[in-house]
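Trainee: What shape does this take:
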Amino acid sequence: MSTPVVFIHGLWLHASSWEPWVEVFAQAGYAPVAPGWPGDPDTVAEARRHPEPIADHGIDDVVTHFAALIAELPAKPILVGHSFGGMIAQKLLGQDLAVAAVAIDAAQIKGVLPLPLSALKATLPVFKNPGNKHKAVSLTAEQFRFAFGNAISEAESDALFERWAIPAPGKPLFEAAAANFNPHSPAKVDTANELRGPLLLMTGGKDHTVPEAVTRATLKQYRHSDAVTDLMEFPDRAHSLTIDAGWREIAESALTWLGKQSL
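Mentor: Just a heads-up that it's a prediction; the model follows:
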């Protein structure tokens, strides 16, 4: 039986942005799926036309949603998450709902303290209005270029924006921002779990939204667990690394790492 792989997108990207990855993982012998978050419409166009169902879903809602999907699979999956999807993947792995996880430029979990200025600027479209906590917020092409496409050409960034960008719920960002002041934060991950499967953290050295300092601080959160936790760096890549022209390098690096874990 092929091992299931569940791809988990982050904010501002539609689940269909994983399509090239799904194809590559299927060719490698896995059984991949790329479901949306709760409320996500089936298409980018529909998400832009009707963003209301996307709004007001928090981290716990998304974790519960994916846990229910995992429960219907024939076996525990490998999780591959990008940005907030990387945080969700870590939470699910910590709950022993997966055999392994790859967290790519993952949003900060509770306990991570660095808050680089570029990350604040990238998320300003949400935080500039407290009311956005309960809304779905869109980026402009210019905002997308700063948050995602700063390491690629403006033309490529604009093309990716047109193809994949959708409104995103503001609630997860507000929850993550308050995580270190909330003992019961939904951004808390069981980083001390000794029995969980292996975890790979991937980081882009030019990422504005989740700078390398955040990923390195995340790695330190796992220091009390002997379970496999690896870090892989791509110095010239930014937050678009899963969807831009260099996506295949990231995908194949993840596949190589999974192979080394006998997965």
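Trainee: hey, let's count contacts and neighbours off CA atoms from now on
Mentor: Will do.
Trainee: tell me the helices in this structure, going along the chain?
Mentor: 19-27, 44-49, 59-71, 84-94, 117-127, 141-147, 154-164, 171-177, 212-221, 247-260 (DSSP state H).
Trainee: could you dump the ones you listed to TSV with distance to His9 and mean neighbour count?
Mentor: Compiled in TSV, the helices of the chain are given as follows (distance: least, C-alpha to C-alpha, whole Å; neighbours: other C-alpha atoms under 10 Å):
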stretch	distance to His9	mean neighbour count
helix 19-27	11	17
helix 44-49	13	15
helix 59-71	11	16
helix 84-94	5	27
helix 117-127	17	17
helix 141-147	15	20
helix 154-164	11	17
helix 171-177	13	21
helix 212-221	17	19
helix 247-260	14	15
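Trainee: here's the other one to compare against:
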Amino acid sequence: MSEKVIVFLHGTNATSWTLDPIRHFFEAEGYTCHSPVYRFHDLPEGEERTQALKGVSIADYVADIAAFIETLEQKPIVIGHSLGGLIGQLLSARELIEAGVLINSSIINGTVPTTEMERALGKMFMSAGPFWEDVPGQDFDLLAAYGLNTMPVEQQHDICDRLGTESGQVLFELFFWMYDVNQTTRIDFTRATAPLLFLSGSEDKVVPPTTAKTMADRYGTRATFIEVPGRCHYMQLEEGREKLAQHCLEWIRAL
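Mentor: Reported below is the predicted structural model:
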């Protein structure tokens, strides 16, 4: 068989640039890499993007990536960050991937917050009105506290300035899976048999290790969970990310 193919899946409010450092590492190692962008995320900020993103679901992103994967000659490995990690799990349940590396994956249906900061974030969304009908952007203070908290302030601003708006429906499905009538993030564990590597930054406040571990444990021996010391939610952009990429490479080579 030819060299393994890797598909990189980005998180909310982002595009593929958030995984470029890891992709460049794997390309240098000779891997064929693809970085698809979720629908409408390549549109510039403005009314067209806002109207296009309203009501868009995680299920739409999964359908788009599934269609892309079906154009490939072999099942790929996915490396997903945040929402991309969740989408990787949903693709596994559709038997479309060989394996998945999940960097601070967003939670799946049935995963309960384990920290007060997670619960506070949920309460904040509750107080924001019907955000699922809107297309929220990034709040710097919130992002700095939850997702970029181990980075220098200058880098925090740089990342926040490059992130965009996101479908409120997507955020609703992420944070309030218990009220989602479509159960969008529910995993069929009888079909999700691909090996998964869960990488969890010890300082991630969005999906802290205590929560990520409960999610990984639901896969039993199919999942490997590793807590990465001193790293935040966007750890693939932090200084020293080469070590993180090397760890991913070693796990993939051992498959």
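Trainee: coming back round to it: present the helices of structure 1 as a markdown table; the columns should include distance to Pro198 of structure 1.
Mentor: Converted to a markdown table, the helices of structure 1 look like this (distance: least, C-alpha to C-alpha, whole Å):
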| stretch | distance to Pro198 of structure 1 |
| --- | --- |
| helix 19-27 | 18 |
| helix 44-49 | 33 |
| helix 59-71 | 18 |
| helix 84-94 | 9 |
| helix 117-127 | 27 |
| helix 141-147 | 29 |
| helix 154-164 | 30 |
| helix 171-177 | 24 |
| helix 212-221 | 13 |
| helix 247-260 | 9 |
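Trainee: Minimum distance to Leu199 of structure 1: which of these has it?
Mentor: Of all the helices of structure 1, it is helix 84-94 that lies closest to Leu199 of structure 1, at 7.9 Å by C-alpha to C-alpha.
Trainee: name the helices or strands packed onto the closest one?
Mentor: strand 4-8, helix 59-71, strand 78-82, strand 100-104 (3 or more C-alpha pairs under 8 Å, 6 or more residues apart in numbering; DSSP states H and E).
Trainee: quick revisit: select, out of the helices of structure 1, the one closest to Gly197 of structure 1.
Mentor: The closest of those to Gly197 of structure 1 is helix 84-94. By C-alpha to C-alpha, the value is 6.9 Å.
Trainee: center of structure 2, which residue is that?
Mentor: Ser82 (2.2 Å; C-alpha atoms, centre = their mean).
Trainee: residues in contact with the closest residue to Lys213 of structure 2 other than its chain neighbours?
Mentor: Counting by C-alpha to C-alpha, 6 or more residues apart in numbering, Phe225 is the residue found nearest to Lys213 of structure 2 once chain neighbours are left out, at 6.7 Å. The neighbourhood of Phe225 of structure 2, defined by C-alpha atoms under 8 Å, 6 or more residues apart in numbering, consists of Leu197, Phe198, Leu199, Ser200, Lys213, Ala216.
Trainee: The last one -> structure 1?
Mentor: Aligned against structure 1 by TM-score structural alignment, Ala216 of structure 2 finds its counterpart in Leu219.
Trainee: List the contacts of Leu163 of structure 2.
Mentor: With contact set as C-alpha under 8 Å, 6+ apart, Leu163 of structure 2 has these partners: Asn13, Ala14, Thr15, Gln138.
Trainee: Can you tell me which of those is closest to Leu171 of structure 2?
Mentor: For these, the closest approach to Leu171 of structure 2 (C-alpha to C-alpha) belongs to Asn13, at 10.1 Å.
Trainee: and the closest one, how many neighbours does it have?
Mentor: A count of neighbours around Asn13 of structure 2, defined by other C-alpha atoms under 10 Å, yields 19.
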